[in-house]
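>>> please work out how this folds:
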Amino acid sequence: MTQFDETFDWVVVGSGAGSMASALLMKQAGKSAVILEKAPWVGGTTCKSGGVMWIPGNRFMDPGEDSLEKACQYLDAVVPDGPDSPGTSPARRRAYAVEAPKMLDFIVAQGVRMERGSTFWPDYYDELPGGVKTSRTVTALPFDKNQLGKEWAPKLRQGFLEVPVRLDDGMKLPFMRHSWAIKRLFFKIALKVVAGKLTGKHWVTAGAALQGRMLKAVLEKEAAQIRTDSPVSEVIMDGDRAVGVVTVRDGRPWRVGAKLGVLMNAGGFSMNQAMRDQHMPGTHSKWSNGIESDTGDMHVELAAKGAQLAQMDQMVGFQMTEAPGWDTDYVKPGTQSTTGKPHAIQVDQTGVRYMNEGGSYEEFCENMLVRNRTVPAIPSWAIMDQQYMDEYAVAGRGTAKKNMAQWVASGWMRRADTVEALGALIDVPADALKDTVERWNGFVRGGRDEDFQRGVRAYDNWLGDPFFKDGPNQCMGTIEKGPFYAIPIVPGDVGTYGGVVCDCDSRVLREDGSVIAGLYACGVTTASPMGRVYPGAGASVGPSMTFGWIAAKHAAGLGNQLA
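As a prediction, the model looks like this:
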């Protein structure tokens, strides 16, 4: 008989959104739970993220706007099946489409305030069958973290946007100069910031708002004991069944038993460069927006216990640039909104365009890595002109009018009076770069990107400029007004996307397809149920919450009783 220092019904490793969802389900089922978090802070990568959930057929969509059949049609069209993607299958994708809206209803019923992320946040491949050109996204409302109290407020991991603004509204602010409505929105937010400081509020939004609200629900309902600074080093097995874990308490090993099961939601391996070199060569932890505790410990431990690891070469790419100060930034300077705007393209080191500069950030970085195998493409170069600089911010670093001298002096941004001279500055063949720019300008004037169809998708235009009127769509503008500019782009990420293979009930599987009894997983500890594709905004957080919830339902023997 295995000896434990204490025992719970449900033992959860990691404190991401899926962990909280599972704990709330277990509480409703009358079961005890503990959440063991390696870091000093609660919230995991979810807390640092946008906190968006991709939930098809969710409660905030209009009647008739979506359906189970439409969602499954889209997922089956976007996500390829095959031996290199065992984390996904038609059955697992359907399980997600069926259970995700039910999970959301359950979480809202626990007092977690949610809303539609936007009425216009299209699927990343909205042109495919079943794609939605409006929005399947869900986000949490901004949250005053001081509601967590003096003990827990400091333990909520820092978010990337700590102001009282809805995420959708925050994305409108860069276009403030074009709209009095957005100007009024800005002043409303500013007044709320001031009022918050005067009244002792600490507002957070995006992922921190989601996790703050989830943590508040767990604490208020006493759904789980939550322990920080509690790394797990081992899964305890009794024969072929997982029955507990070894963690640390009061400076010594502490054995925690699990009557119903162990849920692994321990994050990925974005900060483990050795694992990155093994599984995804050419990528770097220094470019990642993952959190410091994402070191892959549980990937290694689960593999040692016989679990199948798969899709380990995948990451949720998020293109970034080494702008001044990037190495100390809490959030690395992303460039999706840079290359996706009018008057900008991206070229490899031979001066050639090789993809649609808009679209999914995951696909963008995958394209860069694939291109680099045959043509030098890391870094690639974003090419812009003065029209761009007059209108848009660059990589979250503000506008050119205020920062240009510093950018050029640092060597990060290159500037030249002609395209050919710019090519020389970035060591790209001048004639090739000139030909590429002229070809692009021809596409703009002709009304269609004949090479990569930029602007055909609604999502491409979402990334562009809703007020842009001088091109065929909202994301295509000429590059013809000097000076001309270039910044280097590299394949960053927001986390890894591979891990253990699970079934439709979130049970961890061995190489032979058999179940490791008592062991469940969700989040980026798993091989994504979306395979090697990112179907839309929130395709990590949504599945993490849903499959964490599914795992708890299965372990508690509830089946669809709460459906």
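
>>> alpha carbons only for contacts and neighbour counts from here, please
Will do.

>>> would you map the strands across the stretch 101-250 of the chain?
114-116, 137-140, 143-144, 203-204, 225-227, 234-238, 241-249 (DSSP state E, counting those that start in this stretch).

>>> likewise the stretch 251-400 of the chain?
Along the stretch 251-400 of the chain, counting by DSSP E, counting those that start in this stretch, strands occupy 252-264, 309-310, 315-317, 344-347, 380-385.

>>> ok now the last one, how far from the chain's centre?
What that stands for is strand 380-385. Distance, stretch centre to chain centre, for strand 380-385: 25 Å (CA atoms, centre = their mean, to the nearest Å).

>>> and the first one, by the same measure?
Strand 252-264 has its average C-alpha position 28 Å from the chain's average C-alpha position, going by CA atoms, centre = their mean.

>>> what of the shortest one?
Using CA atoms, centre = their mean, we find the averaged C-alpha position of strand 309-310 to lie 20 Å away from the chain's own average C-alpha position.

>>> show me what that strand is packed up against.
Applying 3 or more CA pairs under 8 Å, 6 or more residues apart in numbering; DSSP states H and E, one finds that strand 309-310 contacts strand 499-500.

>>> what does the strand it packs on contact?
With CA atoms under 8 Å, 6 or more residues apart in numbering as the contact definition, strand 499-500 has outside contacts at 87, 268, 299, 302-303, 307-312, 508-509, 521, 524-528.

>>> residue 64 in helix, strand or coil?
coil (DSSP: H, G, I helix; E, B strand; the rest coil).

>>> next, count neighbours for it.
7 (other CA atoms under 10 Å).

>>> and this one, please, so the two structures can be compared:
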Amino acid sequence: MAQFDETFDWVIVGSGAGSMSSALLMKQANKSVVILEKAEWVGGTTCKSGGVMWIPANRFMEPGEDTVEKGVEYLNAVVEDAPDAPGTNPERRRTYVVEARKMLDFIVGQGVELERGSTFWPDYYDELPGGVKTSRTVTALPFDTNELGKEWAPKLRKGFLEVPAKLDEGMQLPYMKHSWEIKKIFLKIAGRFVLGKLTGKHWVTAGAALQGRMLKAVLEKRAADIRVNSPVNEVILEGGRAVGVVTVKDGKPWRIGANLGVLINAGGFSQNQAMRDKYMPGTRKEWSNGIETDTGDLHVELERKGAALGQMDQMVGFQMSEAPGWDTDYVKPGTQSTTGKPHAIQVDQSGVRYMNEGGSYEEFCENMLIRDKTVPAIPSWAIMDQQYMDKYAVAGKGMAKKNMAKWLESGWMRKADSVEALADAIKVPSAALKGTVDRWNGFVRNGKDEDFHRGERAYDNWLGDPFFKEGPNACMGTIEKGPFYAIPVVPGDVGTYGGVVCDSQSRVLKADGTPFEGLYACGVSTASPMGKVYPGAGASVGPSMTFGWIAAKHAAGLGNQV
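Next comes the predicted model:
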């Protein structure tokens, strides 16, 4: 029988969003909890993300706008059941839709201030049955980290947007020159910022706001003993049951027992190049926005203990470009808002378009990897004209007017007076690129993308320009005004999307399909319940929080009490 240095009812590995929701529910059940975080900061990948939860029929939607059945219908339409997607099945998808809204109500009841992410943030495949063209997103209100106190405020992982702005407000700011309403939003944000400086506040939003608020709730309710710099390298099994873990304390192995079980929410393997080469060749850890501790340690450990891994070839793709400074940027420069705008398309190295440049970032990068198997497509090239440069920022690096000289000098951006000359500059066949651009311009003038149907989804147009009036929709504009420009695009990511296979109670499954007793998992440590698809904004954070909560519910024997 295993001997332990100390024992808790519930041992959680990792401090992402699912860990916090799980700890809060265990506290309500009067159970003792420890959260063991490998890094020196709390919050996991969630902190660095947008912190969005995709939750059908949630409390913030209008009455009659959505239903559980509609959410289930959408997931069943978009997610394919297949042998290579063992993380999903109809039962697990229904469980998510039914339980996610309950989890959300519970979290709000714990004092975590949340709101609708936007009234217009469509599902990524909104044209399919059950799809919503408004928004199923939920986000946290901006958070002042000083509310965590002097001990814990420095331990919250840095977010990507440290301003007193709601995520929805921040996404509207690029269109400020078109709207007095958006100018008013900017002035409000500026006012909050100045007031915050004067009063000593440190505002964060997006994922850091969500995790800041979750951490505050856990601390205030004394729901868990949270330990940083505490990596877990072994899960202890007895008779097929998880009874504890081996971590590190004061530089030495430390064995912690678990009366009810162990929850693994230790992140993915985005920073482990050897695992990337094995499971998703052609991708690079340098292109990932995953955090530095995402090295797949627990993937390896659980597989060694007999757990089934699934969907290991999947990542939450996020197209990016190696713009000047990309190697030291905290958040890699994404190009979704570049290729999705009017006056821009993307081509492979043969000079040909091969997909809808709008839509899901996960599908976008998957298409790049698939295309590259037959036609060189890594990098691909975003093609733009002067109309684009006059209106929009490029890859999150600002407007061309201020930055063009350094972009060209670095060699990152290519510029030419004609499409044919641009083709020569990026070493693609000039006739092919000219034909591709001419074909695109014809689609714009005729009002329909006959090749890939760009602009036919609400989400495509959400990615475009709501104030654009010169084309058939918000995301299609001609490429005809010189000079012409190109930047390289590669299949980056915000994290991996495969891991241990779990059942609807979040129990980790063995290779034979039976569950380990007392061993649970959530987040990107698991094969996603969304299978190989990303159905909407927040399809990682929402399931992590929900299945972490479900794991606690099952382990504590709460049944239908919550």
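
>>> re the thing from before, out of the strands of the stretch 251-400 of the first structure, which gets nearest to residue 172 of the first structure?
Taking CA to CA, strand 344-347 is the member of these nearest to residue 172 of the first structure, at 19.7 Å.

>>> I'd say residue 380 of the first structure and residue 486 touch.
No: under the criterion of CA atoms under 8 Å, residue 380 of the first structure is not in contact with residue 486, lying 9.7 Å apart.

>>> ok so, going back, of all the strands of the stretch 251-400 of the first structure, which one is nearest residue 5 of the first structure?
strand 252-264 (5.2 Å).

>>> mean deviation, the closest one versus the second structure?
Superposing on the second structure places strand 252-264 of the first structure at an average distance of 0.3 Å from its equivalents, by mean CA distance after the TM-score superposition for the first structure.

>>> now for that strand, which elements pack on it?
Checked by 3+ CA pairs under 8 Å, 6+ apart, strand 252-264 of the first structure has strand 6-13, strand 241-249, strand 515-521, helix 541-555 packed alongside it.

>>> in that strand, what counts as buried?
Residues of strand 252-264 of the first structure classed as buried under the neighbour-count rule (16 or more other CA atoms under 10 Å) are 254-264.

>>> show me what it is in contact with.
Here strand 252-264 of the first structure makes contact (CA under 8 Å, 6+ apart) with 3-14, 19, 242-248, 298, 518-522, 525, 548, 551, 555-556.

>>> residue 422 of the first structure: which of the helices and strands packed on strand 252-264 of the first structure is closest?
Nearest of these (CA to CA): helix 541-555, 40.8 Å.

>>> and the angle for that closest one with strand 6-13?
150 degrees (axes from the mean of the first three to the mean of the last three CA atoms, to 10 degrees).

>>> so how far is helix 541-555 of the first structure off the chain centroid?
17 Å.

>>> ditto for stretch 39-48 of the second structure
On CA atoms, centre = their mean, the centre of stretch 39-48 of the second structure falls 14 Å from the chain's centre.

>>> residue 129 of the first structure against residue 72, yeah?
No: counting by CA under 8 Å, residue 129 of the first structure does not reach residue 72; the two are 9.7 Å apart.

>>> of those two, who's got more company?
Shown here are residue 129 of the first structure and residue 72; by other CA under 10 Å, residue 72 has more neighbours (23 against 16).

>>> how far apart are the helix or strand where residue 95 of the second structure lies and its match in the first structure?
Using DSSP states H and E, residue 95 of the second structure maps to helix 90-109. Superposing on the first structure and averaging over aligned pairs (mean CA distance after the TM-score superposition for the first structure), helix 90-109 of the second structure comes out at 0.2 Å.

>>> got the contact list for that helix?
21, 55-59, 68, 71-72, 75-76, 114, 503-504, 529-530, 542-543, 545-547, 549-550, 562.

>>> from the contacts of strand 252-264 of the first structure, list the buried ones, please.
Buried among these by 16+ other CA under 10 Å: 4, 7-14, 19, 242-248, 298, 518-522, 525, 548, 551, 555-556.
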